[in-house]
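Engineer: Got a predicted structure plus its sequence, pasted below:
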Amino acid sequence: MIYDCIIIGGGVAGLQAAIQLGRYKRKVLVIDNNNGRSSICHSYHNILGWPDGVSGTFLREQGYKQALSYGVEFLQKEVISVEKMPATFFVTIASGAIYAAKKILLSTGVMDNIPPYPAIRPCLGLTVYVCPDCDGYEIKDKRTIVLGAGNTGANMALTISYWSNEIIYINDQETDVSQELLEQMKTKNIAYINVAIEEVLAAGANFQGVLLKNGEKVEASRAFIAYGQNEVKSNLAKGLGVELLENKHIVVDPRTKMTNVDGLWAAGDVVAHSEQVTIAMGEGSQAAIWIHKSLLS
């Protein structure tokens, strides 16, 4: 069997594209390892129609059901490679099985560098955040800790100081911070602690602070994570000769979302944009529309 389109990545962008293509009566396969960014966020607060927030898990579950209703197929596996022949793409998964498609959509996303403190995971999206554009508002006038490293953490502290005057930056990895950023933090009255973290303190989803290696406890009700080195999952694209930016995000046509490789599209956080759920939805739909148009020719 040759699918009309194989979508690699079943997060927000991939599911939105699958729904659109399913409504076009296209034969679609979504291959996803269920380990994406949206699967660990317990609440998004800046989405139209969800003023009290909505979890990534809920969005994924609803998107999966909706796509299934249009005949979209799903496979929970890891994709190892994608090979392009003149008119067909061949996708190989970890078991060695190979699937063929006329078109490919990469919606493989980005994975944040979350530090390995067990208490953080239940807090993600509720009291601990990674994106100031998404969740800066959630710390409004609240005492907030930035758990981070070097200049990345310092820049995050400065960014979120827009919403709160009680910002503490803990340089967990004790890496260098530029003198310029140190001065800017001082001007903004951002407390700076250059000590590693021993443990994150939380009661379920409620972040409470951190215990430092020196025994000091720092209390706060909110936190942002900013260690840098987030993983942009564009390796499959690179292997196909797709144009990438220096930060490894995929370059696409702004109108169609197709890459420089004919028949290969990309959408969502793996593409160069502001990494928003709402934008990922739009890009998924946009890519699907143009994939459908290309299949008509």
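Structural biologist: That came through fine.
Engineer: CA atoms for contacts and neighbours, from now on please.
Structural biologist: OK.
Engineer: show me where this protein has helices.
Structural biologist: All helices of the chain, identified by DSSP state H, fall at 12-23, 56-69, 132-135, 150-160, 179-187, 235-239, 277-296.
Engineer: Of all those, which one is nearest V218?
Structural biologist: Nearest to V218 among the helices of the chain is helix 150-160 (15.8 Å), distances taken as C-alpha to C-alpha.
Engineer: Pick the most buried one from the helices of the chain.
Structural biologist: Highest mean neighbour count among the helices of the chain (mean count of other C-alpha atoms under 10 Å): helix 12-23, with a mean of 27.
Engineer: I'd like to know which elements that one is packed against.
Structural biologist: strand 2-8, strand 28-31, helix 56-69, helix 277-296 (3 or more C-alpha pairs under 8 Å, 6 or more residues apart in numbering; DSSP states H and E).
Engineer: I'd like those as JSON lines, with distance to L240 appended.
Structural biologist: Shown next, in JSON lines, are the helices and strands packed on helix 12-23 (distance: least, C-alpha to C-alpha, whole Å):
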{"stretch": "strand 2-8", "distance to L240": "14"}
{"stretch": "strand 28-31", "distance to L240": "18"}
{"stretch": "helix 56-69", "distance to L240": "28"}
{"stretch": "helix 277-296", "distance to L240": "18"}
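Engineer: here's the one I want to compare it with:
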Amino acid sequence: MNTYDCIIVGGGIAGLQAAIQLGRYQHKVLIIDSNYGRSTLCRSYHNILGYPDGISGAELRTIGQKQASSLGVSFLQSTVLEVEKRNEEFILSTASEQQFLAKRLLLATGIIDNIPPFPELFPCLGISVYVCPDCDGYEVKGKKTVVIGNGEVGANMALTLTYWTKDILYINHGGEKLDVEVEKKLQEQNISYINKRIKEVKTDGAKLKSYVLEGEIEVKAEHSFIAFGKNKVKSDLAKQLGVELLSNQHIVVDSRTKMTNIKNVWAAGDVAAHSEQVTIAMGEGAQAAIWIHKSLLEN
């Protein structure tokens, strides 16, 4: 069984940044990544220092993988199914039927957004269709914006976006009933509201064109936000280890060190409790790596 100073589960932005830091410390590091997460889907991040014209998640990952590899970091594309703590080390079992031993463990498994199964939407993510108002509200400044979602989750997204634009339409694709007070708030903000399911999404490459609703109603849309709630927080491995979780399944970490309540287990990125931003994930990955290094020095 191969032994590593640190195994990082999740090769997104937080995991890669941690791996680069640990690689520069010359530790033996393995990233195990399924290659399917938020950073594989976003076609453009616009709020990152140094990339004023945006950079895709795929490109950022490629740059990070190349940099980490140059520092001796190893990569395995697989999924970790089980993790067991043995004394102060960890045995990880993967879907590829391999086992690895880790002196330290960093969980950077992220979350999976609840995106409706219209394949046409995916090339648009980060370019004309968005999921995060803090990341991309700026992109719809003063523009007509269509929010698609479910019930009050979608309605609240529409209300949040009034900071950026007053021309908003909410399509309640999920059909969950709105509270009277929420409907009143939509009316007060002049947000149009349609309670119909989407049958088809029309696009031109990465450019959104329109939504076709029940009854063959076509709604023109060049900019859109998705808000269905019930995103999947990938904290199953943390549960196996007895790591403390919030009620929303995000991992609780020490604000300074990013270590969990379980010794030698750290968490960084969107799986932890924080503002879900690429830049914050980078910082958390680096911070966790610094304290992982300090803990390894103690031995």
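Structural biologist: Received the coordinates, thanks. These numbers come from a predicted model, not from an experiment.
Engineer: Could I get the TM-score for this pair?
Structural biologist: The TM-score (TM-score structural alignment, normalised by the length of structure 1) is 0.99; 297 aligned residues with a C-alpha RMSD of 0.6 Å.
Engineer: Can you tell me which of the helices of structure 1 is nearest to P115 of structure 1?
Structural biologist: Taking C-alpha to C-alpha, helix 150-160 is the member of those nearest to P115 of structure 1, at 12.9 Å.
Engineer: can you state the direction angle for that closest one and helix 179-187?
Structural biologist: Angle, helix 150-160 of structure 1 to helix 179-187, by axes from the mean of the first three to the mean of the last three C-alpha atoms, to 10 degrees: 30 degrees.
Engineer: ok so, going back, who wins for proximity to S81 of structure 1 among the helices of structure 1?
Structural biologist: helix 235-239 (6.3 Å).
Engineer: quick check, distance from that closest one to the centre of its chain.
Structural biologist: A distance of 18 Å separates the centroid of the chain from that of helix 235-239 of structure 1, by C-alpha atoms, centre = their mean, to the nearest Å.
Engineer: Please list all residues in contact with the aligned partner of T175 of structure 1 in structure 2.
Structural biologist: Superposed on structure 2 with TM-score structural alignment, T175 of structure 1 falls opposite E176. Counting by C-alpha atoms under 8 Å, 6 or more residues apart in numbering, E176 of structure 2 makes contact with N150, G151, E152.
Engineer: cutoff 6 Å now
Structural biologist: Counting by C-alpha atoms under 6 Å, 6 or more residues apart in numbering, E176 of structure 2 makes contact with N150, G151.
Engineer: Could you report the distance from H223 of structure 2 to K199 of structure 2?
Structural biologist: According to C-alpha to C-alpha, to the nearest Å, H223 of structure 2 stands 18 Å off from K199 of structure 2.
Engineer: one step back: of the helices of structure 1, which is nearest P118 of structure 1?
Structural biologist: Per C-alpha to C-alpha, nearest to P118 of structure 1 of the helices of structure 1: helix 56-69, 19.2 Å.
Engineer: neighbours of G215 of structure 2, just the number please.
Structural biologist: 10 (other C-alpha atoms under 10 Å).
Engineer: residue at max distance from the center of structure 2?
Structural biologist: Distance from the centre of structure 2 peaks at G215, with 34.4 Å (C-alpha atoms, centre = their mean).
Engineer: measure L22 of structure 2 to I63 of structure 2 for me?
Structural biologist: Using C-alpha to C-alpha, we find L22 of structure 2 at a distance of 17 Å from I63 of structure 2.
Engineer: Repeat that for E183 of structure 2.
Structural biologist: As defined by C-alpha to C-alpha, E183 of structure 2 lies at a distance of 45 Å from I63 of structure 2.
Engineer: T257 of structure 2: what's it in contact with?
Structural biologist: A288, W291.
Engineer: Of H223 and K199 of structure 2, give the one with the bigger neighbour count.
Structural biologist: H223 (21 against 15).
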